[in-house]
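> Sequence and predicted structure below; questions after.
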Amino acid sequence: MTGGAGVPVRAAGCVLWRRAPGGALEICLVHRPKYDDWSHPKGKLKAGEDPLAAAVREVQEETGHSCAPGARLPTVRYAVNGRPKEVDYWAAEATGGAFTPNNEVDRVRWLTPAAARTRLTQQHDRELLDALHGALR
């Protein structure tokens, strides 16, 4: 089912984080060459797919990292080409892996929260950093 103009595109993702040596928090951002933007790893749900399963799958596909999902973060809603989109997010700790560039994502960066806030393209992605901070307290 493709849905009509008012039916939201459903997607899911994670604010992927890890602790650097010394304990500092680092956030993983992905660069998508198709849009030339920096964002959190996310993607569309497959038919019948659970949003959390999709979020974990997208982290693996886009960053090469496995993760341990944690707190639920806010759902982000915005329009893409006039169609509503809803993205469910979770905080997720990276548990291992390595990035390999692919068609969707050509670069990843592990950044401090302040640097991630500056690098992120969309304001709603910056707001997720605040939600992560609250979830990790």
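On my side now, so go ahead. Numbers count the residues shown, from 1 in each chain.

> going forward, measure contacts and count neighbours with C-alpha atoms only.
Noted.

> helices or strands up against whichever strand or helix holds G43?
G43 is part of strand 42-44, with elements assigned from DSSP states H and E. Here strand 42-44 touches strand 9-19, helix 51-63, going by 3 or more Cα pairs under 8 Å, 6 or more residues apart in numbering; DSSP states H and E.

> Any idea which of these gets closest to R32?
helix 51-63 (9.4 Å; Cα to Cα).

> And the contacts of the helix or strand just after that closest one?
Later in the chain than helix 51-63, the nearest helix or strand by DSSP H and E is strand 65-80. Defining contact as Cα atoms under 8 Å, 6 or more residues apart in numbering, one finds that strand 65-80 is touched by 14, 16, 56, 59-60, 84-99, 124, 128, 131-132, 135.

> before we go on, here's another structure to hold up against the first:
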Amino acid sequence: MTQPPPPPPPPILAAGCVLWRPAPSGHGIEIALVHRPKWDDWSHPKGKRKHGESAEACALREVLEETGRHCELGARLPTAHYTVDGRPKEVAYWSARALSGTFTPSAEVDALLWLPPSAARPRLTHPRDRALLDTATPSP
């Protein structure tokens, strides 16, 4: 008699934000993109949830850790679903307004860019991040 296949591994839970601020010109907004040297990619700030941590608390913590900025969560955005090393991953996202703080490069994130959405979109490495930006910043 054959054994049923093992259940799939539980998903990796993470959270992040499409972080924005008013443009210094006073017209429009700028989007924060972080560069992760480990993956050599540009993405929205995000990271894994700690045991017992809510998705909202994780998103706030990850934005602070990766960008140095406190933020205020806004609208909930679609959850990203993808696979990492054969394991499902779910990333909860919010639109978030940047507040106070200063970026300091680290081994995890070595660069931060603030760009208008039209310039941020092609800089994002992953199509799922571009789709998320499109949802967070609908065309006028």
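Done, it's in. Source: prediction; values computed, not measured.

> Looking at the contacts of strand 65-80 of structure 1, which are in helices?
Judged by DSSP state H, the subset of those located in helices is 56, 59-60, 124, 128, 131-132, 135.

> For V30 of structure 1, state which of these is nearest.
V59 (9.8 Å).

> That closest one matches what in structure 2?
In structure 2, the residue matched to V59 of structure 1 (TM-score structural alignment) is V63.

> got the contact list for that match?
16-17, 19, 45-46, 69-71.

> Buried among those? Make that a PyMOL selection.
The following PyMOL selection, which keeps only the buried ones among those, applies the criterion 16 or more other Cα atoms under 10 Å:
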select buried, resi 16+17+19+45+46+69+70+71
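
> Redo the contacts of V63 of structure 2 as JSON lines? Include distance to V84 of structure 2.
Shown next, in JSON lines, are these (distance: Cα to Cα, whole Å):
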{"residue": "G16", "distance to V84 of structure 2": "17"}
{"residue": "C17", "distance to V84 of structure 2": "19"}
{"residue": "L19", "distance to V84 of structure 2": "24"}
{"residue": "P45", "distance to V84 of structure 2": "17"}
{"residue": "K46", "distance to V84 of structure 2": "15"}
{"residue": "R69", "distance to V84 of structure 2": "27"}
{"residue": "H70", "distance to V84 of structure 2": "28"}
{"residue": "C71", "distance to V84 of structure 2": "28"}
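
> Alright, calling it a day.
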